[in-house]
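Undergrad: sharing a model that was predicted from the sequence below.
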Amino acid sequence: MAVKLTDRPIEKLREEVIDQLIMNYSHGQISLEAFERRLDIANQSDDHQTLAVQVEDLTLTVDESYTETKNETFSARYTPGDTVEQEQITNILSSNKRGGIWDVPKELKCFSLLGNMVIDLTQARFTHPTVRINLLSVLSDDTIYVPDNVNVILRTSNVLGSTDTTLDGKSDPAAPTVIIEGRCILASTSVKMKRTVKQRFIDFAEQLKTMLN
């Protein structure tokens, strides 16, 4: 006997609805406009019936191939390798950006004084399950971009400064963890993702659609 709809965990139902939306869009069953409209509702609503309605007219259901592709795409894993344990980035009266494809050390010490520093981890390779970023930002404007499939722990303190966090990812015990800690003195530090969860799903749907064509 099936569990009553309203008794089901809302996050589990939301995940299933989004998966079915992606499945049907990637197979050409609904338009991009309909997919994005229903995806917005699925991401924002906490009503069981509203979620269920988004897929009630869709015939395609998730199969094993979809599940395997999704796991490969969304699951962030660290790959043990020969990477330095500690690295330091010093930025004084200048602009400094670290990004692209690079191996992240176990500990990254960042000192920024009267400058602008960007640490971009979105394409970085994680060789440790836990990465620590130690910040000392003084009279600076710094930004840290984190991937949308890693865990992030923020432990910063501010002295006449500010830390702006824009994260909407979910915790995954198997994913790498980035711990950001330190102090902002008369400085501004932002921790954010380059793409939203919605964009993440759209990108995956487009990836599947390309694979099927």
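TA: Great, that's in hand.

Undergrad: C-alpha from now on. contacts and neighbour counts both.
TA: OK.

Undergrad: in the chain, which spans are helices?
TA: Along the chain, counting by DSSP state H, helices occupy 10-26, 32-44, 48-53, 64-74, 197-212.

Undergrad: pick the most buried one from these.
TA: helix 10-26 (a mean of 20; mean count of other Cα atoms under 10 Å).

Undergrad: ok, the residue nearest to the spatial centre of the chain - contacts?
TA: Nearest to the mean C-alpha position of the chain, counting by Cα atoms, centre = their mean, stands D148 at 0.9 Å. Contacts for D148 (Cα atoms under 8 Å, 6 or more residues apart in numbering) come out as T122, D168, G169, M193, R195, T196, V197.

Undergrad: what's the spacing between the last one and E15?
TA: For V197, the distance to E15 equals 12 Å [Cα to Cα, to the nearest Å].

Undergrad: cool, and the second one?
TA: Counting by Cα to Cα, the gap from D168 to E15 is 15 Å.

Undergrad: the contacts of D148, buried ones only, as a ChimeraX selection?
TA: The ChimeraX command for the buried members of the contacts of D148 (criterion: 16 or more other Cα atoms under 10 Å) is given here:
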select :122,193,195,197
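
Undergrad: E68: which of the contacts of D148 is nearest?
TA: The shortest approach to E68 among these belongs to V197, at 19.5 Å (Cα to Cα).

Undergrad: just to check, the closest one is in contact with K170?
TA: No: using Cα atoms under 8 Å, V197 is not in contact with K170; the gap is 9.5 Å.

Undergrad: going along the chain, name the strands of the chain.
TA: All strands of the chain, identified by DSSP state E, fall at 86-92, 95-98, 103-104, 107-113, 116-120, 125-126, 130-138, 141-145, 151-159, 162-166, 177-185, 188-192.

Undergrad: what's the spacing between the last one and its chain's center?
TA: The chain centroid and the centroid of strand 188-192 are separated by 15 Å, computed with Cα atoms, centre = their mean, to the nearest Å.

Undergrad: presented hereafter is structure B, for comparison with structure A:
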Amino acid sequence: MSNLTPRDATTRAADTDRIQVAQLLTEATAKGRLELGEYEQRLVKAYAAQTYEQLDRLTEDLPEAAEASHRRGASKPAPKTLLLAILSGFERRGRWNVPGQITTFTLFGGGVVDLRYADFTSANVDIHAYSIMGGQTILLPPEINLEVRGIGVMGGFEHNVDGTGTPGAPKVTIRGFSLWGGVGVKRKNRKPGGPEPSVP
């Protein structure tokens, strides 16, 4: 049950409040308290929520809500991330904190950035993706908003990505280029049971 006063309940929520509730829902799902379908329904509602009351309704039956201070606190974005694959590879999968800026670079190598099970710490995420005679794939869940600005020179930089995202959900902007390489961008549904195992 919410402890909000009527005045608090109608106070407009900020992006940071929505992100914190999304993290709380992800934690509850990881512990098996929510099935995948219900988790995704609540997640869409959390991103669309306008008030604290609407956010509270999505978490009031979860023990995690009592354990965490998930509203009115300034959310601290994760630090910038650099992922390199030079004659090698990188993978960022499973549950991890997505920063506001990620730079990926592949040279005679490959990489995967999977955002489907990750915790966003910023409402806007810039990914600078570069592939030179290498390749990388960026996977997004259905609700994330997307803008792709990259270019391919004798290579590919995928722009035709299915789906439109959910109003209020974080926005990912992908920039960069590929030279004799490729940057793939795909929406992919989550699977019951959590993230797919990493490929060695």
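TA: Great, that's in hand. What you are looking at is a predicted structure, and each value in this text was computed from that prediction instead of being measured.

Undergrad: any chance you could compute the TM-score here?
TA: For this chain pair, the superposition-based TM-score is 0.58 by TM-score structural alignment, normalised by the length of the second structure; 131 aligned residues with a Cα RMSD of 2.7 Å.

Undergrad: out of the helices of the first structure, flag the one nearest W102 of the first structure.
TA: The nearest among the helices of the first structure, by Cα to Cα, is helix 64-74 at 19.2 Å.

Undergrad: and the angle from that closest one to helix 197-212?
TA: Counting by axes from the mean of the first three to the mean of the last three Cα atoms, to 10 degrees, helix 64-74 of the first structure lies at 130 degrees to helix 197-212.

Undergrad: list the contacts of helix 64-74 of the first structure.
TA: M23, N149, F204.

Undergrad: do the same with stretch 100-110 of the second structure
TA: With contact meaning Cα under 8 Å, 6+ apart, stretch 100-110 of the second structure is reached by 77-90, 121-136.

Undergrad: aligned counterpart of the residue nearest to the centre of the first structure in the second structure, please.
TA: Under the alignment (TM-score structural alignment), D148 of the first structure maps onto P142 of the second structure.

Undergrad: ditto for A175 of the first structure
TA: When the second structure is aligned by TM-score structural alignment, the residue opposite A175 of the first structure is A169.

Undergrad: please name the nearest non-neighbouring residue to its match.
TA: In this structure, A169 of the second structure finds its nearest non-sequential neighbour in Y47, 5.0 Å apart by Cα to Cα, 6 or more residues apart in numbering.

Undergrad: give me the distance between that neighbour and S131 of the second structure.
TA: 32 Å.

Undergrad: neighbour-wise, which of those two wins?
TA: Between Y47 of the second structure and S131, counting by other Cα atoms under 10 Å, S131 is the more crowded of the two (28 against 23).

Undergrad: just to revisit the earlier point, among the strands of the first structure, which is nearest T50 of the first structure?
TA: Across these, closest to T50 of the first structure is strand 162-166 (Cα to Cα), at 26.9 Å.

Undergrad: helices and strands around the closest one, which ones?
TA: Here strand 162-166 of the first structure touches strand 188-192, going by 3 or more Cα pairs under 8 Å, 6 or more residues apart in numbering; DSSP states H and E.

Undergrad: how about the strand it packs on, aligned to which bit of the second structure?
TA: Using TM-score structural alignment, the partner range for strand 188-192 of the first structure is residues 182-186.

Undergrad: give me the contacts around the matching stretch.
TA: 129-140, 152, 155-159, 161-162, 177.

Undergrad: change it to 6 Å
TA: Stretch 182-186 of the second structure is contacted by residues G135, Q136, T137, I138, L139, G155, G156, F157, E158, V161 when judged by Cα atoms under 6 Å, 6 or more residues apart in numbering.

Undergrad: drop anything exposed from those residues.
TA: By 16+ other Cα under 10 Å, these give G135, Q136, T137, I138, L139, G155, G156, F157, E158 as buried.

Undergrad: farthest-apart pair in these, please.
TA: Farthest pair in those, by Cα to Cα: L139 and G155, 19.1 Å.

Undergrad: what sits against T121 of the second structure?
TA: By Cα under 6 Å, 6+ apart, the contact list for T121 of the second structure reads P77, V98, P99.

Undergrad: A30 of the second structure: which of these is nearest?
TA: The closest of the contacts of T121 of the second structure, once distances to A30 of the second structure are taken by Cα to Cα, is V98, at 17.0 Å.

Undergrad: identify the residue of the first structure aligned to the closest one.
TA: Applying TM-score structural alignment, one finds that V98 of the second structure aligns to V104 in the first structure.
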